[in-house]
Structures are given as structure tokens and as C-alpha cells.
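# give me a model of this one.
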Amino acid sequence: MRLMYERCAALDVHKKTVTACPRWTQSDGQVASEVRTFGTTTPELLEMLD
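Presented below is the predicted three-dimensional model:
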């Protein structure tokens, strides 16, 4: 039996950037993902909350 998580994310953290890649299962069973890169200042990191 294979364990499947409905939502997960990965972070690649560097000195000047953070790249976030969330993945989630849509209602039709398809897996969607999005990759975004953020700066490391406080306002830029707070953008990851959206």
C-alpha cells in the first residue's frame, strides 16, 4: 500500500533566495504544483504566506 499525502511542500533555502514548491491533490485526483522564488528580507518572506 502506497501512502499519499494530500498536500506537501519543499523549500530550497539559500542566503539570498528561498524557493518554495507546494504540491496538492485537486478534487479530480490530479496533482498540481507551483514553484516560486522569494527573497530573504522579512517582507519577501512574508509573501510566502499567500
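# contacts and neighbour counts: CA atoms only from here.
Will do.
# ok, longest strand in the chain?
In the chain, assigned by DSSP state E, the strand with the most residues is strand 17-25.
# report the buried residues of that one.
For strand 17-25, burial by neighbour count (16 or more other Cα atoms under 10 Å) applies to 18, 20, 23-24.
# so what does it touch, helix or strand wise?
On a contact count with 3 or more Cα pairs under 8 Å, 6 or more residues apart in numbering; DSSP states H and E, strand 17-25 meets strand 7-13, strand 31-33, strand 36-39.
# I have a second one here; can you model it like the first so I can compare?
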Amino acid sequence: MEVLYKQCAGLDVHSETIVACVLLEDDQRNVTKETETFPTLTKDLFRLLKWLEDRQVTHIAMESTGIYWKPIYNILEDYFDITLANAQRIKNVPGRKTDVCDAEWIAKLLRHGL
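Down below sits the predicted model:
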């Protein structure tokens, strides 16, 4: 599949935590993955913003049930191209799933423009 975004992130958003997975591709087409979990307090959302900026992320996709995505979107919208994904449409294969796996899956889908 064709890669559309070389520096992108997937966010799995919950009421008390955000799991962020960043996929970064270098000039030799090597992909590195970094994952971190952040609380959802305002100070931590700004720490998430700094973390994403430090990694030169350009595009973000996030999945959230309910309204938990709103404060995150409000803080990040001026800095990144953000896609809010419908949780039902990006479901991964059923089985052993974790928030870290979900964040990585979201980042992979975004990376290829899905």
C-alpha cells in the first residue's frame, strides 16, 4: 500500500487516558514506532501536544466513543491535521485487543490514508 503520511499518530481516547502511537518514516523508508499514555487533564494535553511536536507529527487520527475527544481536538486542532474516526468503522480484528494495539492500528490506517 502507498504511504501518504510519513509522520503520523493514532490516538485511542478514553475518559481518563489517551494512548498515542507515533509512526515515523525516515529517508531509507524505515519506520519507527513510539507509544505513550497520557492522562486527560489539561496540563497533560499540552504535554501530549509537545510530545507530538517534538516528533514532527503532521497528521493525527483519533478514535473516541462519546465526547471525550472534544478537549483533545480543541487543543491540537491549530497544530495538526486531525481526523476523527468512527470507532465502528475502524475496528481491528476481534480477539486480544489493548489500547496500545488500537492506537497503533489507528496510526497505520491513517498512514495509508484509510
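# so what number do they get for TM-score?
Remark: TM-score between the superposed chains equals 0.84 [TM-score structural alignment, normalised by the length of structure 1]; 49 aligned residues with a Cα RMSD of 1.1 Å.
# that older thread, tabulate the helices and strands packed on strand 17-25 of structure 1 (TSV), appending mean neighbour count and distance to Leu49 of structure 1.
Output for these, formatted as TSV (neighbours: other Cα atoms under 10 Å; distance: least, Cα to Cα, whole Å):
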stretch	mean neighbour count	distance to Leu49 of structure 1
strand 7-13	12	13
strand 31-33	12	16
strand 36-39	15	11
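# will you turn these into JSON lines that also has distance to Asp50 of structure 1?
Shown next, in JSON lines, are those (distance: least, Cα to Cα, whole Å):
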{"stretch": "strand 7-13", "distance to Asp50 of structure 1": "14"}
{"stretch": "strand 31-33", "distance to Asp50 of structure 1": "15"}
{"stretch": "strand 36-39", "distance to Asp50 of structure 1": "11"}
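# Thr41 of structure 1: which of the buried residues of strand 17-25 of structure 1 is nearest?
Of all the buried residues of strand 17-25 of structure 1, the one sitting nearest Thr41 of structure 1 is Val18; the distance, using Cα to Cα, is 10.3 Å.
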